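Undergrad: Only the shape, not the letters, is given here:
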């Protein structure tokens, strides 16, 4: 890490292009001109002459605000391991920064037969695809060759790829087989403000990886007003950009999450709960808009699948019925169920089965007739979403754990009561703060499943903390009694 705490660079300071163009940066053993990405007429990435299209696009790239800060960015990148980059939307961060990085770093690996890569994460699959195609065009290379992308169910990259765009979730998946991300020289977390569970886990994982790989560089990008901020201290992340609550809070999530996955295959493997865990973000229901009668019929259909403990288990009931009815689209239509969402969820489940087979994990699940069947699924959901928990206060409203945001159960939920503790999938802001797709959990599970996160020393004062204190004391008494029996 660098010793400098923070630097501010305006994206809109005009730089003398004449002086900048005279400078060059050495990368991968070749000299590259700062302004044209190559000092010759030959494209260094594929060995072919540059097309006229390349030069036409290049002139437009030079007008982007971020282009004027290129030299300064490269100098900061050279001196520091972690950079936090904030700039206005449209400044060129997403397309230009990865290309700047490519010019500046040596991609040679210890194994001379393969080069290392630059990873640039995107919050959405469509963004990873579209941006990679744009950058491939700007670099005058073929998509899938020197520039590629990786999203769920589609890997458009090759052994020639030096810049890969991918979702946070796909980078986490790669970390399962490459824990130190040794194939990458630089990781760029673009649009990191669009925070998801995968983003939080990725931050925790990267913090550990950076400690063990001083050669790896991290660039984090997000939006701002009219300034770009370059920070060289990872501990400042939550202060410089409102992305995560606190890196200290999630310091072990990456490793712990993977360990839990391997320790409890019965909760994640063959159980269709995997469908709920990874598929419930997609809308599961068709909402008719034509008449009150249709709305009433849709509500009645949804009620037939309802589970007393929450939306996740209701969706699981839908999945069971979908499979029992041979995945029939007509059945989905008649029951106001989104066929596309269920088909995608089934694909995810099959993918998880393949992953478990690759890691030689036992494919098993609790018997459907067991009283623990739904309990284990609820515990599994909590194990994955332990940061997305809310507690019911005596005032009648919910507070999200740790950040103490007042929220309400979304009207679309299927609960007929207000549980003391719930896990939620989505935080929705409309006229009120809502949590959507919720499931009833028990407070003692928080103590058992995620004690690393529910460490009361760093917990804000609230009713939830007082309840957890009692639960921790109860667990300690039980341990003491067990020791005495022995």
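TA: That came through, no problem. Keep in mind that this is a model prediction, so the values were computed, not measured.
Undergrad: Please make it C-alpha for all contacts and neighbour counts, starting now.
TA: Will do.
Undergrad: Look up how far residue 85 lies from the closest residue to residue 335 other than its chain neighbours.
TA: Computed as C-alpha to C-alpha, 6 or more residues apart in numbering, the closest residue to residue 335 that is not its neighbour in sequence is residue 301, at 5.6 Å. Distance, residue 301 to residue 85, by C-alpha to C-alpha, to the nearest Å: 49 Å.
Undergrad: Against that first model, consider the following:
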């Protein structure tokens, strides 16, 4: 990944650093530095006065009390577990001490890398730690997150996301450039973190000099000790005196109570920021709109409300005034952080939270192996999540639980590896030559049915050979940071001469959705704006229209253009960066990139052929002409998502009979998203024969079989007629009922 010339935009850096400044006042005149300032051990320059101010603040952190114990454990043990409460300083101080450890050995065994679950945390921590170490960001301290790198050869401490470190193992199986590897936020139990732990457990046996530090919440220490055996486990507990206030609201009646409570706290004039945990980010966004509207009507004597939605994968930073700004501005500013369980670990960057409002439920996508799709499940949070949320409130503070004290909370949050589709992970592990997954010691082993489905799908996609190892296509697919189906579609576009357009589709599908939800009162205007981009051939083509329009306005005023079109500028910028990365990968592995020809009839057909090569498992048919789509793989009925371009013109043109869809989630709406019309003839020509044979019996399959039989007869006639043999009728009579086309 290319190194960034400018580590971070000035305005973003300011927002980050403002978010990390501590409220602790330190009188620099009382600090005694000696006759001469000490030299920084990492760059050899004298320390600045700010370094000593921050050092005094760091020494007040709870984790500082265990520094000697941690350094001694790091010297003597290959694996160290550090468990503790939120906001105790673990994520910022432990990596610095590990850098000191590697420095003491002259970096002969490597440097330090620290993983984070969210890119915001990786960037924010790197900025904060560079400030505390008194070095330049991008030099001694840096970060690597998807689509952005801020490191050099001088970097001795690097923050990165867990998925990127996992992909590094593909090119460096023993991670030999690192002397200490820190897995932070292990309690989040992401798939990447769990697999990293399993692989590093084995790598450590091959590299005795390597040190592994695992940082997690307190509740996970016993499980980690069982997993790693007799290793040092250091506990860091930050005392909290947050008062817990329980409610008696019935289940499901929490949203408006949470929003009302925000205004009640603000009206009470008790200072401090507020964090509100909703069930989903959709609820958090709705609450944002309400707070913005109501804040205008509130008395200016109460101060200003600043709502902030904390959304993973999006470029949102924590706004906070500097001391100088606070002196100039007499109006008190109270930040309202609105998030869900997805953003729990994004709250660490603020230290002024006094109030936590907890809905007590979460809505998550859980992969259902039976229907091969995600199910939207709303369930109670776990006891561990409750404890972590309670710890966020600075002392003295309050945690308002919008549920009774005797509410049935689950014991622990299920790990992601048990609730997610496993195909991408199996592809990655196969690339690492972990035969049968036996060499990866999972904290919690995946469901066997999920593993078998993943292997079956990879086989359908031609990613495996007859021995179950990666085929040549599978190896190339593993090079692409995409879902395997999307990777196969992109590779197929090389054959169908539509790579340029498929690069755009792949980037737009991988980036966050570019379509913004319309504010209250602007629904019609937003719908009209989005309709301008609709393409008659389907939503995949609509995405190309949006991207091309964005590129045309990229150098004028993209933020204003996106706002006027009700599009997310960050999402489109991300898609543009993903497209550039994918283009570089294709060039590196010497695959052809076609010239753009979007809009021609041949190009349209080729795009559909490429899409079908990856998504033939996601086909649906309108069974009654009214938009009730029957999905061939599991016989469920779904409707088109309201955002689909077909929905707006269905009354005029009707619904397409056969469609390919990108995503299906079993929920209240029960919709398929991002759909494009296909022909059944194209499907039977593209889909592998063994997949078609394995489809469950249905009327739709029978229709496809008839089309297949007719195509087969025509093909045989073309071969036999020049020989003077006419056996089309005999061929049709003797056609086996389960005959399928060859891929």
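TA: Sure thing, it's come through. Because the structure is a prediction, the values reported are computed rather than measured.
Undergrad: Mind checking the TM-score on these two?
TA: TM-score of the superposed chains, computed with TM-score structural alignment, normalised by the length of structure 1, equals 0.59; 384 aligned residues with a C-alpha RMSD of 5.4 Å.
Undergrad: before we move on, the earlier item: residue 301 and residue 85 of structure 1 - which one has more neighbours?
TA: Legend: neighbour count by other C-alpha atoms under 10 Å for residue 301 of structure 1 and residue 85, higher for residue 85 (27 against 16).
Undergrad: That one looks like it's in a strand, true?
TA: Yes: counting by DSSP: H, G, I helix; E, B strand; the rest coil, residue 85 of structure 1 is part of a strand.
Undergrad: what sits against it?
TA: Listed by C-alpha atoms under 8 Å, 6 or more residues apart in numbering, the contact set of residue 85 of structure 1 reads 219-222, 228-231.
Undergrad: Look up how far residue 134 of structure 1 lies from it.
TA: 21 Å.
Undergrad: With residue 325 of structure 1 instead?
TA: As judged by C-alpha to C-alpha, residue 325 of structure 1 and residue 134 of structure 1 stand 43 Å apart.
Undergrad: before we move on, what about residue 236 of structure 1?
TA: Residue 236 of structure 1 is 32 Å from residue 134 of structure 1, by C-alpha to C-alpha.
Undergrad: related to what we said a few turns ago, which SS state does the residue nearest to residue 335 of structure 1 fall under?
TA: Assignment for residue 301 of structure 1 (three-state DSSP): helix.
Undergrad: How many neighbouring residues does residue 334 of structure 2 have?
TA: 20.
Undergrad: give me the element it is part of.
TA: If you go by DSSP states H and E, residue 334 of structure 2 is part of strand 333-339.
Undergrad: can you check residue 42 of structure 2 too?
TA: Residue 42 of structure 2 belongs to no helix or strand, assigned by DSSP H and E.
Undergrad: What is the neighbour count of it?
TA: 16.
Undergrad: repeat for the one 3 residues further on
TA: Using other C-alpha under 10 Å, residue 45 of structure 2 has 13 other residues around it.
Undergrad: distance of it from residue 134 of structure 2?
TA: Between residue 45 of structure 2 and residue 134 of structure 2 the computed distance is 9 Å (C-alpha to C-alpha).
Undergrad: Repeat that for residue 551 of structure 2.
TA: Taking C-alpha to C-alpha, one finds residue 551 of structure 2 at 40 Å from residue 134 of structure 2.
Undergrad: Looking at structure 2, name the residue matched to residue 104 of structure 1.
TA: Taking TM-score structural alignment, residue 104 of structure 1 has residue 101 as its aligned residue in structure 2.
Undergrad: what's the answer for residue 55 of structure 1, then?
TA: Matched by TM-score structural alignment, residue 55 of structure 1 corresponds to residue 52 in structure 2.
Undergrad: re earlier: which positions in structure 1 sit opposite the helix or strand following the strand holding residue 334 of structure 2 in the alignment?
TA: Helices and strands here follow DSSP H and E; after strand 333-339 of structure 2, the next one along the chain is strand 353-358. The aligned range for strand 353-358 of structure 2 in structure 1 is empty, by TM-score structural alignment.
Undergrad: what comes up buried for the helix or strand following strand 353-358 of structure 2?
TA: Next along the chain after strand 353-358 of structure 2, taking DSSP H and E as the criterion, comes strand 361-368. Residues 361-368 are the ones in strand 361-368 of structure 2 that count as buried (16 or more other C-alpha atoms under 10 Å).
Undergrad: Closest to residue 713 of structure 2 out of those residues?
TA: Distance to residue 713 of structure 2, by C-alpha to C-alpha, is smallest for residue 368 among the buried residues of strand 361-368 of structure 2, at 39.4 Å.
Undergrad: Many thanks, have a good one.
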